[in-house]
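Asker: Provided below are the primary sequence and the corresponding predicted coordinates.
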Amino acid sequence: MSKITIDNQIGDEQLEIIEKYDKEQKTRSFDKASLAKMIYWAAVIISLYHFITSFVGAPATLKHRSLHVSMMLFLSFILYPASDKASRKKLPVYDTVLALLSLGITLYVWIDYPNIIARAGLINRMDMIVGTCLVVLVLEASRRISGLPLTLLAMVFIAYALFGRNIPGIFSHRGYDWSSLVNQFFISTDGIYGTSVGVASSYIFLFILFGEVMNKSGMGKFFNDIALALAGSSMGGPAKVAVIASGFLGSINGSAIANVVTTGTFTIPLMKKTGYSKEFAGAVEATASVGGQLLPPIMGATAFIMAEMVGIKYSSIIVYAAIPAILYYIGIIIQVHFRASKRNLVGLPKEELPKVGDVMKESGHLLIPIVFLLGMLFFSGKTVVFSAFCSILVTIATSMLKKNTRMSLKDMIDALASGAKGTVSVAMACAIVGIIIAVTSITGFGLNMANAIIQLGGTSILATLIFTMVTCMILGMGLPSIPAYLITATIAAPALVKLGIPVVAAHLFVFYFAMFANLTPPVALAAFAAAGLSGGDPMKTGIASVKLALAGFIIPYMFVFNNEILLLNTTWLIALRVAFTSIIGVMMIGVAIEGYLLKQVPVWLRAASFLCALLLITANVMQDMVGFAILAVLLVQQMLKVKKEKANAY
């Protein structure tokens, strides 16, 4: 009998679902072989530039970032049609002109660089023309790739900068003319060529390339097979496989929707076959895929931007984020397990599953690059960029150890091409967010927004957190993870920092809720994509996703009030105690939602279980004791019920 394995290949039907919910994936496929080959090699050259400069060093900041943005703009207009009705087989003349104009911008910066520096912000007419072209090109590229929401938001901020003097109240400012804005957007490294593009042109590009090289070596298949081997035969096995595989893949690929479709194509039918409803099967895949962005070490590349914005080492960010992410996944798996136990949904036959030993023997060596990367980040003292450079080389070398993972020269070149193409959407999102960040900075909008949130919350930190949560989920609707985080970190996080909340806790708080916008109706793109695969109702799938991710909605409040979960200013002994009580608390959330532990749980104990969960996720010892007392009552009730049912059976 053949073993069950997960095929990572995406068919036409799955591709349609990705394109429906993720506009970033709707690219051209040229009918002219010569044109397709030219774009392919252009992408390879772009990747080689970033790869080589990560080792030998990049040019001056403004030169390097302008070249990165221009290359990404070039690919944007080549790969993404102007509208859904435009041809995806041919390249129109106007897109050729826009692509060449994009390269002209960096050509201007490089040629006139000494004069641009000498002018020190006093822009001339040519600066105005080129800068205005850059803003228009970035807005148009963003519209094509990410859709209207992010583009309109940037345009609203531009209008706010121009006409803010006419706005009454705390959001009024002195107003800026267009030349001042162009200076900020174009010449300055605080605008389009700001921190976010700086991170995209270094860390993010390399780690996307790292992910592509790993994928070519078979890492995706390894993650899927090891998940099947570990959890496939357990109670409700296919759902647990979905959680584990999607968590691994989501941390690397950075796209919740692509992750839903890649893994869900296989796991959702298996979950339905096991007995899970269409909506629940879709919800499991959606929540696990979104959680991948929260999971170290890569966190969908957001960890690098967070490290830059917070001013903390990347290696520290992934340590702080580890326990909350693990708690999130434990919360999902607990609910999956309780539902399977309640409905007696058995796992897959062991004889049809790969064995852990066989999987490790066949592809376990692919873990070497990840171990090497973590070793470099934590112990080498080298930069993140150099660590990524070395990890890519180690991945290629490791793949050569066995025939089934060995990369050919074509695989390596394909990875280079895919890396450049895969970075386009992230780079454009970072560029357009640079406009929003620039306006926020010069107008004082960020500080005013922080004051407004604090005023709404009054003297209550909890109320302020709730208002911040709502703000983040609104701002994150329909946006990819990186721009969602950048916007919420710029607009909402300062309010929490102003209240005295540690900066890393504030940024993780807004990041979590920006991500959960992908699960929460009415714009739950990850949940809707999963519903497209499962055949379930999109809104019901979204609601089921929120229930599954409920622990995730509580965890950010946990680490704000209880910094020990982030391993901030604490000892390992206290951290272990808090982690243990938090795990029990997350488990009790699952009991409250599913109404099951060993047997069916009555309504009054479900309510008590939720209270128990809230008590156990604090750092207060007295509250922990009350929580464990409630847990003891629940366990006694469950054991008595089991004993009674056994007695009745005889």
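Answerer: Right, received. Where do you want to start?

Asker: rest of the way, CA atoms for contacts and neighbours
Answerer: OK.

Asker: Pull out the buried positions in stretch 486-505.
Answerer: For stretch 486-505, the neighbour count (16 or more other Cα atoms under 10 Å) marks 486-497, 501, 503-505 as buried.

Asker: How about the contacts made by residue 145?
Answerer: Residues near residue 145 by Cα atoms under 8 Å, 6 or more residues apart in numbering: 23-24, 76, 80, 425.

Asker: same thing but 7 Å
Answerer: Shown in contact with residue 145 (Cα atoms under 7 Å, 6 or more residues apart in numbering): 23-24, 80, 425.

Asker: would a markdown table of those residues with secondary structure be doable?
Answerer: Converted to a markdown table, the contacts of residue 145 look like this (DSSP: H, G, I helix; E, B strand; the rest coil):
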| residue | secondary structure |
| --- | --- |
| 23 | helix |
| 24 | helix |
| 80 | coil |
| 425 | helix |
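
Asker: let's bring in a second one:
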Amino acid sequence: MDQKKQLEAAGVENEAAGHGSLSQVALDELVASSDTGARTPAGLASKLILGVALVWSLFQLWIASPLPYMLGVGILNDTQARSFHLAFALFLGFAAYPAARSRLDLAIGLSVPALLVVLFMIGAKEGVNTWWIPVFGLCVMAAILAGSPKHRVPSWEWAMALLAAGSAFYTYLFYESISQRVGAPITQDFVVAVLGIMLLLEAARRSLGPALMVVATLFLVYTFLGPLMPAIVSHKGNALSEVVNHQWITTEGVFGIALGVSTSFVFLFVLFGSLLDKAGAGNYFIQVAFSLMGHLRGGPAKAAVVSSAMTGLISGSSIANVVTTGTFTIPLMRKVGFSAEKAGAIEVASSVNGQIMPPVMGAAAFLMVEYVGLSYFEVVKHAFLPALISYIALVYIVHLEAMKSNLQALPRSYEPGPLMQRLVGLAFAIVAICVLSFLVYYGMGWIRPTFGNKAGFVVFALLVLVYLGLLVVASREEALKLDDPNEPTTSLPVPGPTARAGLHYILPVVVLVWSLMVDRLSPGLSAFWASAFMIFILLTQRPLMAMLRGEGALLARVSEGFSDLLDGLVSGARNMIGIGIATATAGIIVGAVSQTGVGSALADVVEVLSGGHLMAILFLTAVLSLILGMGLPTTANYIVVSALLAPVIVTLGQQNGLIVPLIAVHLFVFYFGIMADVTPPVGLASFAAAAVSGGDPVKTGVVAFFYSLRTAALPFLFIFNTELLLIDVTWLQGVFVFLIATAAMLLFAAATQGWFLTRNRVHESLLLLLIAFSLFRPGFWMDRIVPPFQSVAPATIEDAVMQVEPGEEIRLTVDGLDQLGDPVSFVGVLPVAAGETGVDRLVGSGLQYVVEGETVRIDNVTYDSPAQEAGFDWDQIVTNVSIPNAQPSKYWMFIPALMLLGLVVLLQRRRSS
């Protein structure tokens, strides 16, 4: 309920509970309290906060650009850049966020420093002077207790901001000396680390609510008090010197991978989204969505889904997405007949889904690159199809809701042309886009070798020409303005003029996608070039548009462009305060996991609770991801659930014969962590939507949860059917998988919503669920008819591999010891190498063994071989060998599934007629 308290502190609790929707001022305050900082001081303090935010954005652009290397000035390594990044975030965290939002926040804020003092004193060994630890704790508690108003920053909070920033900056100032004493911290290291951890957790409470602060504190408790824990999760415990070294001095904890991704990639993508929004792209997306879909049944709701999807492409915040698009879409949904709860729930479901949609995925895409070890292109490729299917299904759910309630569409303000004319126009547009893409792709391939080092200038000149051409097109249309959704009548914008009025906003997105997907530049450099082009657009679009329209006042337009740019740079930095602090705080959790080995202990807990049943393991992991994700922003959410629960699925799945690619496991826990943004009682996105709609926030969250069941079903499906993630499929197979999976998800939505062609009967819903499952996982039924693997005796392993073509895989079940020396049994997948004999093939795969009667013992595993990657090690006992079995195509199972679908259609059409 801590998230609800955050809304109460914004003064919106009564209105959000159903007593009326909020004003725009209150909504802006709601977003600020959650994302950018609720404090609005006047005078010098305000200018200082804005100035620091501006400098932060400029610093991030500098380190991402090629300029430091070209000029030989300001070159920072990863650790030093992280130090600057966290220093900015902590300073702004204390300056922009007041001390307490509620009594619960205050109680937790006072309790955690006291608890940390106790833990640090317990962990301190003899010879370490610790009198200053309780002094620091009392000072932090006194500053929290003194409180701070929203409209000014007290002196003690400036002191906390400077001390926090200094603690983060310490690793930069003393980088050389620290690198020479890693593992042997001195008193100075102790002081800075203890103070830094205390202030970091306090900054997390202010900017993110108490949830992440509490979770991180519990992991510190576990780190220090390991011997006092239950036997299944106990460990030796760690001293203060070990924690200081691991969490603050090295890059294993606070300054680890998560903060590094925030520094290198995430900031620039958030900044790019902020600049794009300041330019007017957010309004453009909403208008285009309404012009295309507003005339359909439930049109405003469908447009809300599409506009939220487009906004979610570049947004890292569920609540900002809800409020930005929901301010316009929710009143229109209510106008055509949706209840307050359903209108809010549709906006919540679509906005939260923006966090699973590439290319940003709430920054999780960039973290997956580091954690999974895949390229950014591969991560986006695997994540794209489930996200797209989920959005298509949500549009269909909206359609079903409109059918159930017999809702009507909004009136068009124009007469559409004949259907054939529109189809021909659409086909022509598709062909034109394909031809243009072809020309651009091969044109770029000609420009680079032709112009060499000057190719970048040529590309920029061509981009400017295209930009000017699109501005000419836009200048001939009326400027886009949002209609007031609370007016009695609303006319829909005309699609053609609406789309043409903002085509230049798509150019920076094209630059970003091209850099990422075609040129395969790093995410940071790609976002830099896209942001640089976005800055150029912000500075020029107003004066150029004024010239083309003959409006005059060019100096005023130039000034407005600079103002937009400054606002975008400041907003981007303020949007990053919470993310920067979240990634650093989540680093404490990741550091505790690596220091204590709690991951393997958690796997034991899940195995005991599940009884070793595979579906029970997945279900428990999903529930734990949902619980751990409550109250956490998207980035911290993914860091926590992936660090704790992804290894659980990999370990227990392998022990139960389920070999899952690591990317599928990470997407599984990420999806369920994101569901926490929807699910009561802590779903902040649902409270934000209720604040706009005037509906009940808990009911809104419950309805949004049922709308999001399609998202919850997808992870279970792609764990067992990795084709949904486009793993090991051709492009033609990918198109086929997309069409079948989309049809299956639409049938699943029809079953869960109780409406297909007409209202479902119970047996029809069950049949639709069965059909959807069969389309998603045809292999499940085929495996029951013809097993995919044939088991042979371990002693016949040489003959078995000769029955398998080189490049195919066999599965070996082995008994051995895990990293902690405990007995473990698991299944490993071994690719078969080429060779004349079975022994040659196994040795070529890296596996050497000894046959002792009926027992096969692994004698050696070649370094960096497929056998080592599969987890095999010396002295393991092979208990079973499974080779592929000849099996008919699993797609034959579509025939009975489609026959059942025909039966349901026949029954419903007969009843509806």
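Answerer: Thanks, I have it. Since the model is a prediction, treat every value here as computed from it, not as a measurement.

Asker: Got a TM-score for the pair?
Answerer: Put the two chains on top of each other and the TM-score (TM-score structural alignment, normalised by the length of structure 1) is 0.94; 632 aligned residues with a Cα RMSD of 1.9 Å.

Asker: Can you list which of the buried residues of stretch 486-505 of structure 1 are found in strands?
Answerer: Secondary structure assignment (DSSP state E) places none of the buried residues of stretch 486-505 of structure 1 within strands.

Asker: of the residues you listed, closest to residue 518 of structure 1?
Answerer: Comparing those against residue 518 of structure 1 with Cα to Cα picks out residue 488 as the nearest, at 14.4 Å.

Asker: corresponding residue for that closest one in structure 2?
Answerer: Matched by TM-score structural alignment, residue 488 of structure 1 corresponds to residue 641 in structure 2.

Asker: Residue 170 of structure 1 now?
Answerer: Match for residue 170 of structure 1 (TM-score structural alignment): residue 232.

Asker: From residue 645 of structure 2, how far off is its match?
Answerer: When Cα to Cα, to the nearest Å is the yardstick, residue 232 of structure 2 and residue 645 of structure 2 sit 17 Å from each other.

Asker: Over to residue 282 of structure 2?
Answerer: Residue 282 of structure 2 sits 36 Å away from residue 645 of structure 2 when distances are taken as Cα to Cα.

Asker: who are the neighbours in contact with residue 36 of structure 1?
Answerer: Here residue 36 of structure 1 is in contact with residue 30 (criterion: Cα under 7 Å, 6+ apart).

Asker: Likewise for residue 346 of structure 1?
Answerer: 234-236, 274.

Asker: and residue 829 of structure 2, that's in a helix?
Answerer: No - counting by three-state DSSP, residue 829 of structure 2 falls outside a helix, being strand.

Asker: Pretty sure it sits against residue 814.
Answerer: No - Residue 829 of structure 2 is beyond contact range of residue 814, at 11.0 Å (criterion: Cα atoms under 7 Å).

Asker: Neighbour count for the two, which is higher?
Answerer: residue 814 (25 against 21; other Cα atoms under 10 Å).

Asker: so that one, which of the three states?
Answerer: strand.

Asker: Now it: closest residue in space that isn't a chain neighbour?
Answerer: Excluding the flanking residues, the one nearest residue 814 of structure 2 by Cα to Cα, 6 or more residues apart in numbering is residue 878, at 4.3 Å.

Asker: quick one: the helices in the stretch 1-150 of structure 2?
Answerer: All helices of the stretch 1-150 of structure 2, identified by DSSP state H, counting those that start in this stretch, fall at 2-9, 13-14, 24-31, 44-64, 67-71, 78-96, 103-123, 132-146.

Asker: Now do the fourth one and helix 78-96, the angle between them.
Answerer: Following axes from the mean of the first three to the mean of the last three Cα atoms, to 10 degrees, one obtains 160 degrees for the angle between helix 44-64 of structure 2 and helix 78-96.

Asker: How about the first one?
Answerer: Using the same axes, to 10 degrees, one finds that helix 2-9 of structure 2 and helix 78-96 are set 40 degrees apart in direction.

Asker: Residues contacting helix 2-9 of structure 2, please?
Answerer: 13, 30, 101-102, 209-210, 631, 682, 684.

Asker: run the last query once more with 8 Å
Answerer: Residues outside helix 2-9 of structure 2 that contact it (Cα under 8 Å, 6+ apart) are 13, 30, 33-34, 101-102, 104-105, 209-211, 631, 682-684, 687.

Asker: again with the third one
Answerer: Applying Cα under 8 Å, 6+ apart, the contact partners of helix 24-31 of structure 2 are 7, 10, 12, 38, 319-320, 323, 688, 691-692.

Asker: Show me which pair in those is furthest apart.
Answerer: Among the contacts of helix 24-31 of structure 2, 38 and 692 lie farthest apart (Cα to Cα), at 18.4 Å.

Asker: So those two - more neighbours on which side?
Answerer: Comparing residue 38 of structure 2 with residue 692 by other Cα under 10 Å, the one with more neighbours is residue 692, at 30 against 24.

Asker: most neighbours, which of the contacts of helix 2-9 of structure 2?
Answerer: Going by other Cα under 10 Å, residue 687 tops these with 34 neighbours.

Asker: Need the counterpart of it in structure 1.
Answerer: Aligned by TM-score structural alignment, residue 687 of structure 2 pairs with residue 528 of structure 1.

Asker: Can you name the residues that contact that match?
Answerer: Counted by Cα under 8 Å, 6+ apart, residue 528 of structure 1 has contacts 21, 538-539, 541-542.

Asker: The helix or strand containing it vs structure 2, average offset?
Answerer: Here residue 528 of structure 1 sits within helix 525-534, counting by DSSP states H and E. Once fitted to structure 2, helix 525-534 of structure 1 is off its aligned match by 1.8 Å on average (mean Cα distance after the TM-score superposition for structure 1).

Asker: how far is that helix from where the chain is centred?
Answerer: 17 Å (Cα atoms, centre = their mean, to the nearest Å).

Asker: now do stretch 81-92 of structure 2
Answerer: With Cα atoms, centre = their mean, you get 22 Å for stretch 81-92 of structure 2.

Asker: What residues in structure 1 pair up with that stretch?
Answerer: Going by TM-score structural alignment: stretch 81-92 of structure 2 matches residues 64-75.

Asker: ditto for stretch 428-448 of structure 2
Answerer: By TM-score structural alignment, stretch 428-448 of structure 2 lines up with nothing in structure 1.

Asker: What's residue 765 of structure 2 aligned with over in structure 1?
Answerer: In structure 1, residue 765 of structure 2 lands on residue 606 (TM-score structural alignment).
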